[in-house]
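1. Everything below, folded, please.
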Amino acid sequence: MQNEGEWEAVRLLSTAARLVRREVDNRLRELGLTQERVTVLRVLAGDGPMKRAELARRLRVTAQTLGTSLVTMTRQGLVGELPPAAEGGARRVVDISEHGRRMLGRADEIEQVGFSADIRPELRRELVSLIHDLEVHRAGASASL
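-> Okay, the predicted model is just below:
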């Protein structure tokens, strides 16, 4: 069997991500949440109501993927759509509900005592840097096409 120290970077990253995600998702599932739903709640709690397209862009997902999640989250009472403003305001503006805020607080508690809290600050900085480098590389490759 191959030693993990000899694995290629993509295999190391995907294995680590899968293990962390499984650990946290198992705990969140008891609340009817997933990592994706918690991330949506965090963005809305931090940045306020926004159009679906903007929310999808910030989450780095397609509008279709987000729409599927929002249907479930609306049924759970975690989010809701705000009515359009009287002066022709934006439609499909999504906001977190009070129930969503309470559930986000519970999810934060789970993550603070869970596996993800054990990531060393220097490793966290390296991962953020890697994500930014990959996005810049992807943007540069797209521009050259």
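
2. only C-alpha atoms for contact and neighbour calcs from this point on.
-> Noted.

3. Not counting sequence-adjacent ones, nearest residue to the residue nearest the centre of the chain?
-> Here the mean C-alpha position of the chain is nearest to the C-alpha of Thr39 (CA atoms, centre = their mean), at a distance of 3.4 Å. Leaving aside its chain neighbours, Thr39 sits nearest to Leu59 (7.8 Å; criterion: CA to CA, 6 or more residues apart in numbering).

4. Before we compare anything, build this one as well:
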Amino acid sequence: MADKQFPIEEIKKNIKDILTEPEIRFCGLIDSSGELIVGDFREDVVPFENDARRKQMYQELAHRVGNRQGFDASLGRVKYSSSRRENVVMMSFPIGKYVIMVTAEPSVNIDRLAWKIIYKLEHQWSEFHGF
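-> Modelled structure (predicted):
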């Protein structure tokens, strides 16, 4: 269940806005246990994985994001993380106890897209992440 102070409704609007970017395939908010709180694929996208495999992917992402926080004191907080695969680019944006997960087309410019997403997340990202 979401924190009362966490702006789920605002994040829902931001996710819809992020999904308007033509290179975005999926955008969703995932909690610390790996549950998809809200999110979806762009209308014309056929997912590469079935529901069970996507759930596993969300859980693994939540675990990885949680593990990275152990280095925050010395290296600073993670602004975003990305991996370029053959068929998709995967990105994560930690926001408090949550993470925004984005998948995009493999040809995307990762840094340019990351800053677009951070801009679209506006104050939610900076407020909960300390940008």
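
5. TM-score for the pair, please.
-> Both chains were compared after superposition, and using TM-score structural alignment, normalised by the length of structure 2 their TM-score is 0.31; 66 aligned residues with a CA RMSD of 4.4 Å.

6. hang on, isn't the residue nearest to Thr39 of structure 1 packed against Val40?
-> Yes. Under the criterion of CA atoms under 8 Å, Leu59 of structure 1 makes contact with Val40 at 7.5 Å.

7. buried sites along the longest helix along structure 2?
-> If you go by DSSP state H, structure 2 has its longest helix at helix 110-129. By neighbour count with 16 or more other CA atoms under 10 Å, helix 110-129 of structure 2 contains the buried residues Ile110, Leu113, Ala114, Ile117, Ile118, Lys120, Leu121, Gln124, Trp125, His129.

8. helices and strands around that helix, which ones?
-> In terms of contacts (3 or more CA pairs under 8 Å, 6 or more residues apart in numbering; DSSP states H and E), helix 110-129 of structure 2 is packed against helix 8-18, strand 89-95.

9. now the angle between helix 110-129 and the first one, please.
-> When you say that, I think you mean helix 8-18 of structure 2. Regarding helix 8-18 of structure 2 and helix 110-129, their directions subtend 170 degrees when assessed with axes from the mean of the first three to the mean of the last three CA atoms, to 10 degrees.

10. what does the very next helix or strand once past helix 8-18 of structure 2 contact?
-> For helix 8-18 of structure 2, the succeeding helix or strand toward the C-terminus, using DSSP states H and E, is strand 24-30. With CA atoms under 8 Å, 6 or more residues apart in numbering as the contact definition, strand 24-30 of structure 2 has outside contacts at 11, 15, 18-19, 36-42, 45, 58, 62, 98-105.

11. from those, which ones fall inside helices?
-> If you go by DSSP H, the contacts of strand 24-30 of structure 2 have Ile11, Ile15, Ile18, Tyr58, Ala62 in helices.

12. and Leu59 and Val40 of structure 1? which has more neighbours close in?
-> For Leu59 of structure 1 versus Val40, the count of surrounding residues by other CA atoms under 10 Å is larger for Val40: 25 against 15.

13. Check for me that that one belongs to a helix.
-> Yes. The assignment for Val40 of structure 1, made by DSSP: H, G, I helix; E, B strand; the rest coil, places it in a helix.

14. ok, it touching Ala56?
-> No. Distance between Val40 of structure 1 and Ala56: 9.1 Å, which falls outside the contact criterion (CA under 8 Å).

15. Distance check, Gln35 of structure 1 against Ser142 of structure 1.
-> When CA to CA, to the nearest Å is applied, the distance between Gln35 of structure 1 and Ser142 of structure 1 equals 29 Å.
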